[in-house]
Each structure stands twice: as structure tokens, then as C-alpha cells.
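> One predicted model, sequence on top.
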Amino acid sequence: MNSTVLRAVFPDRPPTKTDVVSGGLAGGLALLHGTWPAPGNGLRWEWIALGFVLGAIVLGPVAQSPVGKRIGAMARDLSIAARLVVMAIVITVTLVLATVVFPDVIFRNVSIGILAVIPFYVVGHVVVARELGGWQTAS
């Protein structure tokens, strides 16, 4: 892949400790929710695949688009109180969608797919950047 394509998918910075930890936690949550309680836990692979594809699109090209970059910059500029309000709104909307709009099996499986893409994205970012931002080697 040439660098123009990679810029459309990954940020122009090395991944941070927070990125790596978030990727690991997301992968762990995807595994936890994808395997417990088993068997007969209602996994539907077509919905998981849809969530995976949607997550990849949002993490990559959408986040690196001018609108995505503007939203990211606005989010970083928010105060702690404003971030808490935004998180409360997102949680409320998510709960309404999960309980009223979408059947539980669809919402749960799409969520697993979205969580599952995050570690792959972080690994790809590390490979492309070839470094970890803010991490020092032992001297």
C-alpha cells in the first residue's frame, strides 16, 4: 500500500499507550461477550461481520476524513465536565437503541464486531507507524 492510502486509514502519528491498551481491552471485551455465556449464546456471525466492517470504516477512512478530524479535535478540546455530558448522552442513546429500537441479538452481535476490529486496527497502526508514541526503550 502506498502512503496516501495509509494516511486515509491511520493517523499521522504513532499509536500511544492509550491506543494500545484500548485495543487490548476492546479485544478482551469482544472475546468475553463472544464466548460467554456459551453455548447457545445467540451469536450471529452475519451481524458480527457487519459490526466489524462498520467499525473498520469508522475507525479508518471516516475518522481520517476532514469531518472526522474536526470532530476529533473538538472532542479533545472539551473539558472533563463536557466529556462526561457527552458520554452520558451516548450511553443513554445506546441504551434506548439496545432496548427499544434493535432486537438484543442484533445489537449485541454488531457490538461484538465493532469491538473485535479495534485490536486489528491498533496492530495495523503500529505496523504502519513502526513505533509507539511516548514509549521509551530501557537504557
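Perfect, I can see it now. Numbers count the residues shown, from 1 in each chain.
> Every contact and neighbour count from this point should use C-alpha atoms.
OK.
> buried residues in the longest helix seen in the chain?
If you go by DSSP state H, the chain has its longest helix at helix 104-129. Judged by neighbour count (16 or more other CA atoms under 10 Å), helix 104-129 contains these buried residues: 106-119, 121-126, 128-129.
> And here is the other one:
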Amino acid sequence: MKQVGDRLPEILGRDQDGNEIKLSDFAGHKLVLYIYPKDSTPGCTNESCNLRDNYHRFLAKGYAIVGASVQDEKSHRKFIEKYQLPFPLIADTEKRLVTELGVYGEKKMYGRTTMGTFRTTFVVNEEGIIERILGPKDIKVKEHAEQILG
């Protein structure tokens, strides 16, 4: 898994409209890259809407927000439209980004083992260096903006 002090990869992926999103797109800005398991599930919806509701606070502090999950562009467009999310969502259908970040792997739930995405947020400085990582056990989906902004 990427660690504090590591640099994010340059190519992050393609968003809901097929646009390539690169780390260099955010040069000079801080970035919140939040990785979530699945569009339109209760936890992911609460997390995304909490970030949406605090979006202007993030902008005022110089942050851009980008979400990412392994759903496709169509699913992301539907999720964005339904909840009026003002930030892009990366459609990591090939699991390249989640694998490179180390946030995809075996999950155990209800006695079953499956492969899945670990809810993780990377807070990145203006140079693309990870300053903080909030992992699955740290994130409170309904208070996530406050956890990041303090």
C-alpha cells in the first residue's frame, strides 16, 4: 500500500465522461482522493454526500476532490446525477488504480471471503505527495469532511 510520503501515480484513470485524470492536473492544489467500494450503497452514498455538502469548505482551503471505485462510467454518471456530486469519479474498472494504491484485496464479511475495495482516503499536498491516509477503520462516512478538514 502507498504510504505517507509516497507520490500518487501520475495517471489516476478515466472519469465518468471518459476524460483522463492525471495527478499533474492538480499541480499547485491539494487533493482528496477518496476510494470507495460501490456507487449508490448506503456507506458510499453517505460519504460522497458528506464531501459534497462540504465541497465549498474544501475549495476554500485549496483542495480538489476526486472519487474512485471499480464501477463503470455509466454507473458513476448515474451516481453523480442522482446525488448532484460536484467532483469527478474515476471508473477504475480494470482495478489498476486500486491495485497500485494497495486498496484492493481480500475482504471477510459474514464469514465469506471476497475480493473488494477497501474504503480509503488519500490527502495529498500541492506536489502530489501523500500527507495523510485514512483507512477503512478510520473513516466515519457521515463525518468524513470533518475528519479531513479538522
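Noted; the coordinates are in hand. Please read all numbers here as calculations on a predicted model, not as lab measurements.
> so what number do they get for TM-score?
Once superposed, chain against chain, the TM-score is 0.25 (TM-score structural alignment, normalised by the length of structure 1); 60 aligned residues with a CA RMSD of 5.1 Å.
> From the contact counts, what lies against the longest helix of structure 1?
Contacts defined by 3 or more CA pairs under 8 Å, 6 or more residues apart in numbering; DSSP states H and E place helix 104-129 of structure 1 against helix 17-35, helix 45-57.
> Which stretch among these is buried most, on average?
A comparison of those by mean neighbour count, using mean count of other CA atoms under 10 Å, puts helix 45-57 on top with a mean of 18.
> circling back: so which of the helices and strands packed on helix 104-129 of structure 1 comes closest to S3 of structure 1?
The closest of these to S3 of structure 1 is helix 45-57. By CA to CA, the value is 18.0 Å.
> Helix or strand: which one has R52 of structure 2?
Under the criterion of DSSP states H and E, R52 of structure 2 resides in helix 42-53.
> how about the strands in structure 2?
11-14, 20-22, 30-35, 63-69, 89-91, 104-109, 112-117, 120-124, 130-134 (DSSP state E).
> Please identify the most buried of the ones you listed.
Greatest average neighbour count among those goes to strand 89-91 (a mean of 28), per mean count of other CA under 10 Å.
> Who are the packing partners of that one?
Packing partners of strand 89-91 of structure 2 (3+ CA pairs under 8 Å, 6+ apart): strand 11-14, strand 63-69, helix 73-83.
> between those, which one is nearest to I35 of structure 2?
Closest approach to I35 of structure 2 among these (CA to CA): strand 63-69, 4.9 Å.
> Please tell me I have it right and S111 of structure 1 contacts A49.
No - if you go by CA atoms under 8 Å, S111 of structure 1 and A49 don't touch, sitting 10.2 Å apart.
> Please report the distance of I80 of structure 2 from E131 of structure 2.
Per CA to CA, to the nearest Å, I80 of structure 2 is found 27 Å from E131 of structure 2.
> Repeat that for S75 of structure 2.
Distance of S75 of structure 2 to E131 of structure 2, given as CA to CA: 30 Å.
> One more: V124 of structure 2?
5 Å.
> With T99 of structure 2 instead?
According to CA to CA, T99 of structure 2 stands 20 Å off from E131 of structure 2.
> quick one on the thing from earlier: for the helix holding R52 of structure 2, enumerate the helices and strands it packs against.
Using 3+ CA pairs under 8 Å, 6+ apart, helix 42-53 of structure 2 is in contact with helix 144-149.
> name the helices or strands packed onto the helix it packs on?
If you count contacts as 3+ CA pairs under 8 Å, 6+ apart, helix 144-149 of structure 2 packs onto helix 42-53.
> buried sites along the helix it packs on?
Neighbour counts over helix 42-53 of structure 2 (16+ other CA under 10 Å) mark G43, C44, T45, N46, E47, S48, C49, N50, L51, R52 as buried.
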